[in-house]
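Asker: Provide a 3D model corresponding to the input given below.
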Amino acid sequence: MEIFLGGNCKNVDTFVESTKLALEKLTDRDFIQMYSSGNWRELITVSWLCGIRGIRDYINLIEKSLIPSRTCYSGQFHCFALARIGNAKSVRILRSYLDLYLPVGNNFYDQLWAIGALQWLDTKHGTDHSKTYLENSALWKGNYRGSKEVTLLNPDLGIIHFKKVIKFVDFYFPDYANNYRSIL
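Answerer: Model (predicted):
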């Protein structure tokens, strides 16, 4: 199976087994400590685990970590966790993030992950929250590092990539596949 990070990964079995072990062993206290650390590696890990399990208990901590977008890469996994939690609050948080960081301007953060997560939730629940962001291409224009050149992010690529992540999780973590089937 193609790994969502690109290409085939030789260590995917080790990664999956390590993730499963963490899902079994980590406690609520561990999760809270990881969210409170502010360390991007711990934030990635804890949101990855919350997303796989669809744990709703930490949605406020996810929001607190996502919206200010202070740490690199962790926003991607916060968006993943919100999609897997899949409730109305998840949608509100993803929309708040997109409202804050679109148009892109100089802020190339996790907009593609947020739109991927929001559109995935729309597909899952028959809603159209992502439509507003997808219909206006001007929202996706940016100036990387203040350059005068305009760069256009492609939200369709974010949506495609996000579906790969979900496919990966559903394939390798089938015991948790039904955790995100909540109703908005």
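
Asker: switch to C-alpha atoms for all contacts and neighbour counts from now on
Answerer: Noted.

Asker: quick one, what contacts the residue nearest to Phe162 when sequence neighbours are not counted?
Answerer: Distances taken as CA to CA, 6 or more residues apart in numbering place Gly116 nearest to Phe162, at 5.2 Å, with adjacent residues excluded. Listed by CA atoms under 8 Å, 6 or more residues apart in numbering, the contact partners of Gly116 are Pro155, Asp156, Gly158, Ile159, Ile160, His161, Phe162, Lys163.

Asker: Let's compare: structure for the following, please.
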Amino acid sequence: MDLGGLRGYTATFLRGRFGSSEYRYQHQLIRRYVGHGGRYLHLRGGVLFWPRPRQKLFQYRLRWSARRASTHDLMTLLDTGGWREQLAASWLIAVGRRADLRDRIAQDLRSDAPSGYGWDYCTALARLGTDQDAELLRRYLDQALLLPRPLDDDDDWHCQRQAMGALLYLDGVLGTSYAQPLLTAGGLWRQWSGEEGADSLEEERALIAQLVAFAAGERPLIKT
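Answerer: Model (predicted):
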């Protein structure tokens, strides 16, 4: 049991019920978008393997929530700093193609202490799907690939592999080559990863493609 998360959620609940109007507003948002049985946790990948009728129902609910969420709602979820809130907000940005939140994503990715769990941002940027989003990912990677490679592959602060997968996906969609300089001999990706080439990133690129398809309401093609 995640006691830290439980204490945090309980504290948020109590503040929401008895605190200021701002705390009540935050609590309502968390209950609306995060607290319904942890449904957004399925977006870590489990939804990709669901039967298609169940996927369609989940996608319908996502679209409804994305239309309902205001810019202020999404900014508030991101400001809470919790990974569940960021997961929900990032997916609502992706589903609604909320380009108005692009600058906020860029700000978080450039932060000295990144917001963490940035792979959800990679999905959102890939779903937005423009040259501007590819350039944002490239700028992030130009900085993040200068950092030491974490000892733990599940490092929460950075998302270099996922960002490379998203960038390769966008290159394929846009017909661009933003990722290519990073992949050349002596390029930043080669240095950071220990000389891994583009082939090593196919799993990340394919996963991003599946998540973008799901966010668009389509059926993700899963190889089993």
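
Asker: Got a TM-score for the two of them?
Answerer: Put the two chains on top of each other and the TM-score (TM-score structural alignment, normalised by the length of the first structure) is 0.72; 160 aligned residues with a CA RMSD of 2.9 Å.

Asker: Most neighbours among the contacts of Gly116 of the first structure, which one is it?
Answerer: Highest neighbour count within the contacts of Gly116 of the first structure, by other CA atoms under 10 Å: Phe162, with 26 neighbours.

Asker: Could you tell me how far that one is located from Phe80 of the first structure?
Answerer: Here Phe162 of the first structure is placed at a distance of 8 Å from Phe80 of the first structure (CA to CA, to the nearest Å).

Asker: Can you show me the helices along the second structure?
Answerer: Taking DSSP state H as the test, the helices found in the second structure are 3-18, 21-33, 52-68, 71-79, 83-96, 102-110, 119-128, 131-144, 160-174, 180-183, 188-193, 202-215.

Asker: so which of the ones you listed is the most packed in?
Answerer: Mean neighbour count (mean count of other CA atoms under 10 Å) peaks for helix 119-128 among the helices of the second structure, with a mean of 27.

Asker: hmm, who's touching that one?
Answerer: Applying CA under 8 Å, 6+ apart, the set of residues contacting helix 119-128 of the second structure from outside is 86-87, 90-91, 93-95, 97-99, 102, 105, 133-134, 137, 159, 162-163, 166-167, 169-170, 208, 211-212, 215-216.

Asker: please redo it, this time with the cut-off set to 6 Å
Answerer: Here helix 119-128 of the second structure makes contact (CA atoms under 6 Å, 6 or more residues apart in numbering) with Ser90, Ala94, Arg97, Asp133, Cys159, Gln162, Ala163, Ala166, Val212.

Asker: hmm, back to that, adding distance to Arg44 of the second structure, write the helices of the second structure out as JSON lines.
Answerer: Formatted as JSON lines, the helices of the second structure follow (distance: least, CA to CA, whole Å):
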{"stretch": "helix 3-18", "distance to Arg44 of the second structure": "18"}
{"stretch": "helix 21-33", "distance to Arg44 of the second structure": "16"}
{"stretch": "helix 52-68", "distance to Arg44 of the second structure": "14"}
{"stretch": "helix 71-79", "distance to Arg44 of the second structure": "18"}
{"stretch": "helix 83-96", "distance to Arg44 of the second structure": "9"}
{"stretch": "helix 102-110", "distance to Arg44 of the second structure": "19"}
{"stretch": "helix 119-128", "distance to Arg44 of the second structure": "9"}
{"stretch": "helix 131-144", "distance to Arg44 of the second structure": "20"}
{"stretch": "helix 160-174", "distance to Arg44 of the second structure": "13"}
{"stretch": "helix 180-183", "distance to Arg44 of the second structure": "27"}
{"stretch": "helix 188-193", "distance to Arg44 of the second structure": "24"}
{"stretch": "helix 202-215", "distance to Arg44 of the second structure": "9"}
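
Asker: between those, which gets nearest to Gly45 of the second structure?
Answerer: helix 202-215 (8.0 Å; CA to CA).

Asker: For the counterpart of Gln59 of the second structure in the first structure, which non-adjacent residue is spatially closest?
Answerer: Matched by TM-score structural alignment, Gln59 of the second structure corresponds to Val16 in the first structure. Setting aside the residues directly before and after it, Val16 of the first structure is nearest to Tyr172 in space (CA to CA, 6+ apart), at 6.9 Å.
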